[in-house]
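>>> fold the following, please.
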Amino acid sequence: MSEPQIVWLRRDLRLADQAAFHCAAQAGPVIPVYVLDDETPGDRRMGAASRWYLHHALEALAKDLHRHDMQLVLRRGRAVDVLCQLAEETGAKTVHALRHYEPWWRNAEEELSGRLDLCLHDGNYLLPPGTVTTGSGSPYKIFTPFKNAVFAAIDSFDILPEPKLSAPDSWPKSDTLTEWNLLPAKPDWAGGMRDFWTAGSAAAMERFDAFIEVIGDYKEDREKPSLDGSSKMSPHLHFGEVSPRQLWQQIAQHRSDGARFFKAELVWRDYAQNLALQFPAYGETPYRDGYDQSFWRNPNRGHRIEEDLKAWQQGRTGYPIVDAGMRQLWQTGWMHNRVRMIAASFLIKHLLIDWRHGERWLWDTLVDADYASNATNWQWVSGTGVDSNMFVRIMAPLSQSEKFDAGDYIRQHVPELADIDDPYIHDPEAHGCKPAGYPAKIIGHKEGRERALEAYRAMKG
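Next up is the predicted model:
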């Protein structure tokens, strides 16, 4: 029998359209391994909500492998050291993996390639990050020309089928998922997530098949929180249970505005990764100058500012649309896309709190917390990014709530307001119908707006 091939899994937990599995299967018996590595990412170790999802994603992948009479090997520790140890145990000399572009994984790949034969493959994005360039060969910084270039470059994709896998003579020792304690126990705060998500490639495609039925209305319906026409594919894409190429190919024949808009959302995901490749510290460092610590109200410098941050995190700002979004996030590990922008803008501009505090909160509470996408979205809202909204464009959460018919969404996630009718539910305090158990606004809209604009003028002046 030929030499065993290790497949190193990270955020690529699928068999179809997975080039690492495909190439490893052609070379010999395959040993799929997932390493729970909390050391290599440093302070970017996976957050609590993502760890919950990871447990179920690995469980689903193990079942898919079992259909091929295969096992999923689980190990814990520093990935490079663990993989080298596994190679020594099994006699494997080659590791196959999909490329990852987070700075810590790029460093790990470079180190591993000096110790073992590392075969890296593409597959987590529509096109390999760094390959879509301007006419002069430089990387794009602005989204619209990047999007146009991607659309021009893609005709269709050849999707790799599930490979025919062969097992090694003997399986190396493996941890069990329960030993990793990825699921919350005391207390068990994941009930809402269990109701909202089903992990795995089969569940991802089932969800997408249902979405395709209404994709023609996607452009309009995704903006309305109460209707929620979102695809909800982001966790499945983040953990690689499905590839973006598979989704693109599934809707290749759909010519509606909704289908094209969804494709543009897939391209935004590529765009975010291309920015993180150009600027590895994008999740920590503003691209634009001037937004230093003196610009922001720092929660570490005052009790009132710390309380404002906590009120935002806990969904008790007195702004129903913001509070509904933050409570949906805590309950389900996900937030409606329009509400994400409103909630982020409120933290950054109404409360004048550094976007990085919000990014870190979502890193821990989103099941789809993604370094590149999170950073790109937060820097877009804050006005600090490469291609971003202007800081002086301040979203009005009360009028946004009414404009996008968020009444039923608020009733679902803020039960104190469940009995209030439209239009009063968007601002019950102003209409004199705020229930006693619901907080007053922590800052008025006009007051927050003027404070943000004054800070901006001072920074520019």
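>>> CA atoms for contacts and neighbours, from now on please.
Noted.
>>> so residue 366 makes contact with residue 333?
Yes - the pair residue 366 / residue 333 is scored as a contact, 4.5 Å apart, by CA atoms under 8 Å.
>>> which one's more surrounded, the two?
Higher neighbour count among residue 366 and residue 333: residue 333, with 27 against 23, using other CA atoms under 10 Å.
>>> the biggest strand by length in the chain: what's the following helix or strand?
Assignment by DSSP state E gives strand 30-36 as the longest strand of the chain. Going down the chain from strand 30-36, the next helix or strand is helix 48-66, by DSSP states H and E.
>>> quick one, longest helix in the chain?
Scanning the chain for the helix with the most residues, using DSSP state H, yields helix 257-278.
>>> flag every buried residue along it.
Within helix 257-278, the residues that count as buried by 16 or more other CA atoms under 10 Å are 258-264, 266-277.
>>> kindly report the same for stretch 161-180.
By neighbour count on 16+ other CA under 10 Å, the buried set for stretch 161-180 is 163, 165, 166, 167, 168, 177.
>>> could you also give me the structure for this second sequence? I'd like to compare it with the first:
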Amino acid sequence: MARTSASPAIVWFRDDLRLSDHPALHAAAASGAPVICVHVFDPARARPLGGAARWWLAQSLRALQQQLNLAGASLVLRRGSADKIIAELARQTAAGAVFWNDIAHLPDQVISDQLAAALGETGVRSHRFPGDLLVAPRDIRNKDGRGLRVFTPFWRRLQSLGDPPKPLPAPRTLRKVAGLASDDLESLGLEPKRPDWAGGLREAWKPGEHSGQQRLKEFLDGGVAGYASGRDRPDQKGTSRLSPHLRFGEVSPRQVWHAARFAAAERPALTGDIDKFLSELGWREFCRHLLFDQPDLAGRNLQSAFDNFQWRQDDNALRAWHRGQTGYPIVDAGMRELWHTGTMHNRVRMVAASFLVKHLLIDWREGEKWFWDTLVDADPGSNPANWQWVAGSGADAAPYFRVFNPILQGEKFDPDGNYVRRWVPELAQLRASLIHQPWRATPLELASAGVALGLSYPAPIVDHRKGRERALKAYENLRTR
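Modelled structure (predicted):
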């Protein structure tokens, strides 16, 4: 097919499943050309999505299809290697240009470069835009040209650059290219069938751009009040719950930034809470910049000294941690919440992660892999960076001697035991003073609460004091070596 002035433009959707503040879609629509919107699912990508994230992707693609239909377009789905499929689609449709938002991660950039090269050979123009970060990683460097590895100076530098560009509006209408075949969403195999383990995910979440925008609005309208302190309480609704919407680009970081800044200007009393909220957005950005500098962040210690750390191999303990059967109620509640809903409260994530790598001395990569498979918001930057932070091997890492006490953490941040009661119902009848350490209850107290330690609920798989001492010794040995 020959290209003409009416040749269509292809928009390649990646981790940016939205219509608003989508630079590539905005530019393609402004060109006046008919638009072909395409998403390519590549099961052989550098790091395949985990099960929970695959489920979210399926729902988000459905939502995107509906949004595009309302704007007059449609979504073409394909399965395979994105660069080859899109280059072939451009050839078949005589497209004049392909538009997409880049991802600041080396494997994704390689695919982008390969696509741009293939298009260039056939005379098809490539238009690439930044779209997944507030600031390009190359704009925040130290004097040696390297990225920053401590969050506070990174955050100060980012803020000193001023506000990011204002979000772009969604196109009002799009000109559709008729007659294009699309793979069925079901054929991509994203959702579990037998068994269907996603019931809890469906109860907890509604993916899609509209839901993400609504969630952002509701949070800034009321939920952000008290965020600075309330975000640490898993027994309360004190967090934004925006992370999976950000992960799949249903909401962009600069949409969050500008909405938050507007809310702070409208209600100055909330400035402290909103600043804390924005710093969490900054931490996501920090992790993505780390990923830019170290693409294998999920497999390699940022601090090479940890390459010699003597991790333990303990399959039984790892399995108990997976299943929320460690005998420490706050840890078990978090692991069960994760399995059921595809998420875990951030404070509890730190406690559960610390328990695995310090009390059990199991390699942080084992925990990172489990979270990657079970989190709906499993982010290629944040997930490994946070695990390395807890382990002490990462950037701006927690000091090696910081070992979270799961008992004290539970008593401090779930003081009435309501979070544990929800996710560890076998302990629900214990009073608050005992629920985070049921082994201190008398036989009569256990019996009256219907708890049989070692039967209905496990005894601790490791003694806290001994586990802490073992961890400190292992970390000290690493330092002396």
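>>> between residue 366 and residue 333 of the first structure, which contacts overlap?
Taking CA atoms under 8 Å, 6 or more residues apart in numbering as the criterion, residue 366 of the first structure and residue 333 both touch residue 49.
>>> what segments of the stretch 1-150 of the first structure are strands?
5-9, 30-36, 73-76, 94-98, 117-121 (DSSP state E, counting those that start in this stretch).
>>> possible to save those as JSON lines with mean neighbour count and distance to residue 229 of the first structure?
Formatted as JSON lines, the strands of the stretch 1-150 of the first structure follow (neighbours: other CA atoms under 10 Å; distance: least, CA to CA, whole Å):
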{"stretch": "strand 5-9", "mean neighbour count": "25", "distance to residue 229 of the first structure": "31"}
{"stretch": "strand 30-36", "mean neighbour count": "23", "distance to residue 229 of the first structure": "34"}
{"stretch": "strand 73-76", "mean neighbour count": "18", "distance to residue 229 of the first structure": "37"}
{"stretch": "strand 94-98", "mean neighbour count": "22", "distance to residue 229 of the first structure": "31"}
{"stretch": "strand 117-121", "mean neighbour count": "17", "distance to residue 229 of the first structure": "33"}
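>>> how about these, which one is nearest residue 355 of the first structure?
strand 30-36 (28.5 Å; CA to CA).
>>> report the aligned residue range of the second structure for the closest one.
Under TM-score structural alignment, the match for strand 30-36 of the first structure in the second structure covers residues 35-41.
>>> average offset between that stretch and the first structure?
Superposing on the first structure and averaging over aligned pairs (mean CA distance after the TM-score superposition for the first structure), stretch 35-41 of the second structure comes out at 0.6 Å.
>>> what sits up against that stretch?
By CA under 8 Å, 6+ apart, the list of residues contacting stretch 35-41 of the second structure reads 8-14, 28-29, 73-82, 85, 174-177, 188.
>>> residue contacts, the closest residue in space to residue 25 of the first structure that isn't next to it in sequence?
Distances taken as CA to CA, 6 or more residues apart in numbering put residue 165 closest to residue 25 of the first structure, at 5.5 Å, once the chain neighbours are dropped. With contact set as CA under 8 Å, 6+ apart, residue 165 of the first structure has these partners: 25, 29, 30, 68, 70.
>>> adding distance to residue 446 of the first structure, write the strands of the stretch 1-150 of the first structure out as a markdown table.
A markdown table is the format used below for the strands of the stretch 1-150 of the first structure (distance: least, CA to CA, whole Å):
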| stretch | distance to residue 446 of the first structure |
| --- | --- |
| strand 5-9 | 50 |
| strand 30-36 | 47 |
| strand 73-76 | 51 |
| strand 94-98 | 49 |
| strand 117-121 | 52 |
